[in-house]
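Q: Let's see this in three dimensions:
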Amino acid sequence: MKIVVIGASGTIGSAVVKLLKQRHQVIAVSRSGGDHRANITSKASLEAALGAIGKVDAIVSTTGSAVFKPLAALADADFEKSLHDKLMGQVNVVRVGSQQILSGGSITLTSGILAQHPIPGSAAISLVNAGLEGFARAAALELKSANVRVNVVSPPWVKETLVALKMDPAPGMPADDVAKAYARSVEGSASGEVIDARKAVT
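A: Predicted coordinates:
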């Protein structure tokens, strides 16, 4: 398959690229490098990159950021950034990417464990992640007629990220294992599914 990975330079993205490259042609896309550059917060940027790449079998988005702060400290701008970046950015991936997916192909988005298991400080991130999961389920229904699948992977805390943040890595999951959930979405037949990366490892 010909697969685009957006956010390919990130911790999860690079692991997804490494895994999928073993079996498929992978085109790496990120804000600052890769085979093509794109910023998911700009619909025009995505249109340019995906238009240049052409028709593909799958698009995987492993990018998007949201603000982690106590609820009382979250300003309007923090919510706007979170909604504009990780949520609407990945909505853009579906809106633009669905025009480039071959029949039988798929789009995979990224939410996160804080949708189901929020913690203090995660209000904005939990909002965005839960929104992405609801959007993916609805988008899957609408794109069924085009024979395009849509799923969202929900990763737990990633071990490499915890190490980078100088936090205890023990509860984290290695990025290489998280990547298996994305492979399941791309290579499987499910649509409208929220794939818990912790349960996707075989």
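
Q: make it CA atoms for all contacts and neighbour counts henceforth
A: Noted.

Q: need the longest strand for the chain.
A: strand 101-110 (DSSP state E).

Q: Summarise which helices and strands that strand is packed against.
A: With contacts taken as 3 or more Cα pairs under 8 Å, 6 or more residues apart in numbering; DSSP states H and E, strand 101-110 sits against strand 56-61, helix 88-97, helix 123-143, strand 149-154, helix 175-187.

Q: Apply 6 Å and report the result again.
A: strand 56-61, strand 149-154 (3 or more Cα pairs under 6 Å, 6 or more residues apart in numbering; DSSP states H and E).

Q: Return the distance of the last one from the chain's centre.
A: Read it as strand 149-154. Relative to its chain's centre, strand 149-154 lies at 8 Å (Cα atoms, centre = their mean, to the nearest Å).

Q: ok, then the element right after that strand?
A: Counting by DSSP states H and E, the next helix or strand C-terminal to strand 149-154 is helix 159-164.

Q: Any figure for the gap between the residue lying farthest from the centre of the chain and residue 136?
A: Taking Cα atoms, centre = their mean, the residue of the chain most remote from its mean C-alpha position is residue 72, at 27.9 Å. For residue 72, the distance to residue 136 (Cα to Cα, to the nearest Å) stands at 29 Å.

Q: same question, residue 183
A: Residue 183 is 17 Å from residue 136, by Cα to Cα.

Q: the more surrounded of those two?
A: residue 136 (27 against 17; other Cα atoms under 10 Å).

Q: To check against the first, give me the structure of this:
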Amino acid sequence: MSRSVLVTGGNRGIGLAIAQAFAENGDKVAITSRSGEVPAELAKYDVIAVRADITDAEQVDRAFTEIEAAHGPVEVLVANAGITKDTLLLRMSEEDFTSVLDTNLTGTFRVVKRASAKMLRARKGRIVLISSVVGLTGSPGQVNYAASKAGLVGFARSLARELGSRNITVNVVAPGFVDTDMTAVLSDERRAEIVAGVPLGRYAAPAEIASAVRFLSSDEAAYITGAVIPVDGGLGMGH
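A: Here you go, the predicted structure:
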């Protein structure tokens, strides 16, 4: 059956690939972004785009209300929206730290809280949070980003215990380095250093992250909750 799916930050990169994977599966897909525009890659699907800044609880609520009117209550939530503001700790401003935490961690809290209320009434739901290998291994210059992504793990596992009795699963996908606009800005030297540390010897394609997310949202994954699934080419093994 076609489900109501919401992907936050679904306008580019990993989020776009996830939205496309669900749309190809026949689901009713909505995305949020700060622009509120449907990307060209999703134009051939019946996807709706809603403008929402997840750092604003009122905007989140309005976005859900609009999505629910079009597609019904959200049955699958993929919390993907996130930002980076990389710099070494001693150069990092208060705003650099708090803005990343407010978007990546507290923003996830806002959308998950809004979605889970309807899932509880329906006694079913799938929630997938997009973390990062950096949240498990750490990375110099990313203490804000790593803290926010590590926080998602504790958040998901606590919520999995809260919601499990209502047939709602909560899982985390932790991508490694993925070939997106965010990583395209890295120098060739830095890209080569990163690949050298990846056992599979390459970056991931966004579609490979999307496949893991779609699996965790499927009936086949009904007995998986509180899990952290690395999709990182082996970069973070053991963490």
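
Q: so what's the residue positioned nearest the centre of structure 2 up against?
A: For structure 2, the residue nearest the mean C-alpha position is residue 80 (2.2 Å; Cα atoms, centre = their mean). By Cα atoms under 6 Å, 6 or more residues apart in numbering, residue 80 of structure 2 lies in contact with 8, 9, 130.

Q: That one pairs with which position in structure 1?
A: Aligning on TM-score structural alignment places residue 80 of structure 2 opposite residue 62 in structure 1.

Q: Of the contacts of residue 80 of structure 2, which is the most crowded?
A: residue 8 (29 neighbours).

Q: Quick one: map it onto structure 1.
A: In structure 1, residue 8 of structure 2 lands on residue 6 (TM-score structural alignment).

Q: Might one say that that match is in contact with residue 64?
A: No. The criterion here is Cα atoms under 6 Å, and residue 6 of structure 1 misses it with residue 64 at 9.8 Å.

Q: Report how many residues lie close to whatever residue of structure 1 lines up with residue 89 of structure 2.
A: When structure 1 is aligned by TM-score structural alignment, residue 89 of structure 2 is paired with residue 71. Residues within reach of residue 71 of structure 1, counting by other Cα under 10 Å, total 12.

Q: how close does residue 71 of structure 1 get to residue 90 of structure 1?
A: Applying Cα to Cα to residue 71 of structure 1 and residue 90 of structure 1 gives a distance of 24 Å.

Q: Now do the SS call for the closest residue to residue 66 of structure 1 other than its chain neighbours.
A: Spatial nearest neighbour of residue 66 of structure 1, excluding adjacent residues (Cα to Cα, 6 or more residues apart in numbering): residue 82 at 4.1 Å. What DSSP: H, G, I helix; E, B strand; the rest coil gives for residue 82 of structure 1 is helix.

Q: How about residue 7 of structure 2?
A: strand.

Q: Surely it is in contact with residue 29?
A: No. Contact criterion Cα under 6 Å: residue 7 of structure 2 and residue 29 do not qualify, at 7.6 Å.

Q: Give me the more crowded residue out of those two.
A: Comparing residue 7 of structure 2 with residue 29 by other Cα under 10 Å, the one with more neighbours is residue 29, at 29 against 24.

Q: Tell me how many other residues crowd the residue in structure 1 that residue 57 of structure 2 lines up against.
A: Alignment note: residue 57 of structure 2 maps to residue 43 in structure 1; criterion TM-score structural alignment. Using other Cα under 10 Å, residue 43 of structure 1 has 17 neighbouring residues.

Q: where's residue 43 of structure 1 relative to residue 57 of structure 1, distance?
A: Using Cα to Cα, one gets 20 Å for the distance from residue 43 of structure 1 to residue 57 of structure 1.

Q: got a list of what residue 88 of structure 2 touches?
A: residue 141.

Q: Give me the distance between it and residue 150 of structure 2.
A: Distance from residue 88 of structure 2 to residue 150 of structure 2, by Cα to Cα: 18 Å.

Q: just residue 85 of structure 2 next, same as before
A: Residue 85 of structure 2 is 16 Å from residue 150 of structure 2, by Cα to Cα.

Q: Distance-wise, check residue 186 of structure 1 relative to residue 57 of structure 1.
A: 9 Å.

Q: which of these two has more neighbours?
A: Neighbour totals were compared for residue 186 of structure 1 and residue 57, and residue 186 leads with 24 against 19 (other Cα under 10 Å).
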